[in-house]
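Asks: what's the 3D shape of this:
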Amino acid sequence: MLYVLNTNLDNKKKLFIALRDIYGLGKHSSNQICDLLGISTDRRLKQISSLQLERLTQLVNLNYNLSGEIKRSTMKNVQRLVKIASYRGFRHIEGLPVRGQRTHGNSRTRRKIKTLYN
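Replies: Here you go, the predicted model:
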């Protein structure tokens, strides 16, 4: 296990797959990172030198929003909807589906997990 960008990554995985384990990085962005660093996508995480790993962390920190920032901005947007008393804000408060889904047969998990965004 390798601890990179506040995430434990498996050494045995290929680099572009291991990068996807970081919250906020997906398939496209992990391939972009590999191309920018000049590292083959077939290389394993344990085959990367410490210098390349340092360059990787610098590149990701400068160019991409990661877990804390994404979660913070999402919570901020939901709190804004609640504050302005919009319909979507009420749906968030009540723990119901927000985007117009029906509730008769579906959304059982959404109705069970009630978290308040006050």
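Asks: from now on I want contacts and neighbour counts done on CA atoms only, so please keep to that.
Replies: Will do.
Asks: go through this structure and flag its longest helix.
Replies: Ranked by residue count, the top helix of the chain under DSSP state H comes out as helix 67-83.
Asks: tell me which residues are up against it.
Replies: Here helix 67-83 makes contact (CA atoms under 8 Å, 6 or more residues apart in numbering) with 22-24, 88-90, 92-93, 117-118.
Asks: just the ones in helices from those residues, please.
Replies: Those of the contacts of helix 67-83 lying in helices (DSSP H): 88-90, 92-93.
Asks: want to put them side by side, so please do this one too:
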Amino acid sequence: MARIAGVDLPRDKRAEIGLTYIYGIGPTRAKEILAKTGVSPDTRIKDLNDSEVAALRQVVENDYQVEGDLRRLEAMSIKRLMDIGTVRGRRHRAGLPVRGQRTRINARTRRGARKTVAGKKKATR
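Replies: Just a heads-up that it's a prediction; the model follows:
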């Protein structure tokens, strides 16, 4: 089993796809890493030998910020925006869309499930 950056890569996937299971590595970076190490993108993870896994691990850990470090960096960037009180920071704090999307109709993912509001009761005489 190949373990890179603290992530167990799925054994039956191609190397190109398996690398994308690491947070911070998408399809483009996976191709870059495989080109640097000289590993074929079509090789299955289970078919990689120890030297290939070691080469992949070394490139990923030395050249890229992935997993915990990247998550921490993103969290600190968002916290900085909230601390200095930017519009983006206030939107993060309020749990609303940050990048200018409308909220009157959509934004269910950020705002949460719909909450029903009870109708106004009529006063009894």
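Asks: need the TM-score from the superposition.
Replies: The TM-score (TM-score structural alignment, normalised by the length of structure 1) is 0.88; 113 aligned residues with a CA RMSD of 1.5 Å.
Asks: which parts of structure 2 are strands?
Replies: 3-4, 7-8 (DSSP state E).
Asks: and those strands, which is most packed in?
Replies: Of the strands of structure 2, the one with the most neighbours on average (mean count of other CA atoms under 10 Å) is strand 3-4, at a mean of 15.
Asks: packing partners of it?
Replies: helix 50-63 (3 or more CA pairs under 8 Å, 6 or more residues apart in numbering; DSSP states H and E).
Asks: any buried residues in the helix it packs on, and which?
Replies: Using 16 or more other CA atoms under 10 Å as the test for burial, helix 50-63 of structure 2 gives 52-57, 60.
Asks: and the contacts of that helix?
Replies: Contacts of helix 50-63 of structure 2 (CA under 8 Å, 6+ apart): 2, 4-5, 33-34, 36-37, 39, 66.
Asks: at 7 Å what do you get?
Replies: Defining contact as CA atoms under 7 Å, 6 or more residues apart in numbering, one finds that helix 50-63 of structure 2 is touched by 2, 4-5, 33, 37, 39.
Asks: who's in contact with the residue nearest in space to the middle of structure 2?
Replies: The centroid of structure 2 falls nearest to residue 23 when counting by CA atoms, centre = their mean (5.6 Å). Counting by CA under 7 Å, 6+ apart, residue 23 of structure 2 touches 66-67.
Asks: next one: it relative to residue 16 of structure 2, how far apart?
Replies: Going from residue 23 of structure 2 to residue 16 of structure 2 by CA to CA, to the nearest Å gives 14 Å.
Asks: residue 27 of structure 2 now?
Replies: 7 Å.
Asks: please tell me how far residue 78 of structure 2 sits from residue 84 of structure 2.
Replies: According to CA to CA, residue 78 of structure 2 and residue 84 of structure 2 sit 10 Å apart.
Asks: scratch that, residue 34 of structure 2
Replies: 40 Å.
Asks: okay, these two: which has more neighbours?
Replies: residue 34 (19 against 10; other CA atoms under 10 Å).
Asks: if we can go back for a sec, which one of the ones in helices among the contacts of helix 67-83 of structure 1 has the most neighbours?
Replies: Neighbour max across these (other CA under 10 Å) = residue 92, 22 neighbours.
Asks: can you pull the contacts of it?
Replies: Taking CA under 7 Å, 6+ apart as the test, what residue 92 of structure 1 contacts is residue 98.
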